[in-house]
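Engineer: Whatever this is, show me its structure:
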Amino acid sequence: MNIIISNSSGEPIYKQISSQLKNLIFNGELLEGESLPSIRSLAKDLKISVITTKRAYEELENEGFIYTLPGKGSYVSAQNMEILREKKIKIIEDKLSEAVDASKLIELPIETLKEMLDILYNNK
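Structural biologist: Alright, predicted model coming up:
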C-alpha cells in the first residue's frame, strides 16, 4: 500500500490519507477483510502524528469503509460496489456543478466548457 502525503496540498493530511485509502478500496486494491497497517505503524511510515492517522481511520470507519476490532486492528469492510460508485458519481456531479456555476459567472459558452472537459478527460 502506497500512500503519498503532500505538504503543499491545501487538503488536510488526514483527508489525503482517507481519500487515498477510499480509492484503494474502490479500485479493488484493498479487499474486504484485508487488514490495514496499525495507526502507529502508518504514522511512523508517513512520518506524521498518530493523532492524524487516527483521525483518518475514524473518518473511514464512520463512513463504513473500514471497521476496527479492539486489540486486533482495522480491516476493510464489505462494500457494496454500487453504493461506492454512486458516492463517486455524487462527488463528480458536485464538482461539475461548481464548474458550471463558475463558467456562467464569466459567461463562458457551454461549447467552450465542453471542449475543456473533453481535453482534460482525454489527457488524464
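Engineer: all contacts plus neighbour counts: C-alpha atoms, from now on.
Structural biologist: Noted.
Engineer: Would you mark the buried spots in the biggest helix by length in the chain?
Structural biologist: In the chain, taking DSSP state H as the definition, the longest helix is helix 81-105. Neighbour counts over helix 81-105 (16 or more other Cα atoms under 10 Å) mark Leu84 as buried.
Engineer: Now show me the structure for the sequence below, then we'll compare the two:
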Amino acid sequence: MDIIISNSSGKPIYEQVEDQIKAAILSGELSEGEQLPSIRGLANSLRVSAITTKRAYTDLEAAGFIETVQGKGSFVAGGNAELIREERLREVEGLMVRAIERGRDMGLTSEELTEMFALGLE
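Structural biologist: Take a look at the predicted model:
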C-alpha cells in the first residue's frame, strides 16, 4: 500500500493518510487481520510527525476500520463488511444529493427529478 501525501492539499495530512488507508480497506487491498505499518515507521516513510500518523490511526480505530493491540501493532479490523456497506451507502447518498442539486440548478422540477431517478433504477 502506497500512501501519497500532498503538502499543497487543503486537507490535513492526517486526513489524507486516514482516507487512503480507509480506501485500501474498502477496496480489499488491505484485508482483515493484515498488519499496518507501525505509527513511527509510517511517519518516517512519509516524513511526517508520529503525531500525524497517530491521529490517523486513532480516527480509523474510532470508526472501526482498524484495531490496535498493545505491544503488537495495528491491524485491519474484522467484520468490515458492514462498515464497507455503510460507507458505500454514504457515497451513493452523497451522489444522489449532488445529482438532485445539479438537477435543480438546471431547472428540473421535482417530477422530472423523480422520473430521472426512476429511469436510472430500471
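Engineer: coming back round to it: which secondary structure elements does the longest helix of structure 1 sit against?
Structural biologist: Counting by 3 or more Cα pairs under 8 Å, 6 or more residues apart in numbering; DSSP states H and E, the packing neighbours recorded for helix 81-105 of structure 1 are helix 13-26.
Engineer: In structure 2, point out the residues matching the helix it packs on.
Structural biologist: Helix 13-26 of structure 1 corresponds to residues 13-26 in structure 2, going by TM-score structural alignment.
Engineer: right, and Glu61 of structure 1 touches Tyr67 too?
Structural biologist: Yes - Glu61 of structure 1 lies in contact with Tyr67 (Cα atoms under 8 Å); the separation is 5.5 Å.
Engineer: neighbour count winner among the two?
Structural biologist: Ranked by neighbour count (other Cα atoms under 10 Å), Glu61 of structure 1 and Tyr67 place Tyr67 first, with 21 against 18.
Engineer: From the chain's centroid, how far away is the host helix or strand of the more buried one?
Structural biologist: According to DSSP states H and E, Tyr67 of structure 1 maps onto strand 66-69. Centroid displacement of strand 66-69 of structure 1 relative to its chain, using Cα atoms, centre = their mean, to the nearest Å, is 18 Å.
Engineer: For that strand, give me the average deviation versus structure 2.
Structural biologist: Mean deviation of strand 66-69 of structure 1 relative to structure 2 after superposition (mean Cα distance after the TM-score superposition for structure 1): 0.7 Å.
Engineer: Does anything pack onto that strand? Which helices or strands?
Structural biologist: On the basis of 3+ Cα pairs under 8 Å, 6+ apart, strand 66-69 of structure 1 makes packing contacts with helix 50-62, strand 73-76.
Engineer: Go again with 7 Å.
Structural biologist: If you count contacts as 3 or more Cα pairs under 7 Å, 6 or more residues apart in numbering; DSSP states H and E, strand 66-69 of structure 1 packs onto strand 73-76.
Engineer: so who does the residue most central in space within structure 1 touch?
Structural biologist: Closest to where the C-alpha atoms of structure 1 average out (Cα atoms, centre = their mean) is Ser19, at 1.9 Å. Contacts for Ser19 of structure 1 (Cα atoms under 7 Å, 6 or more residues apart in numbering) come out as none.
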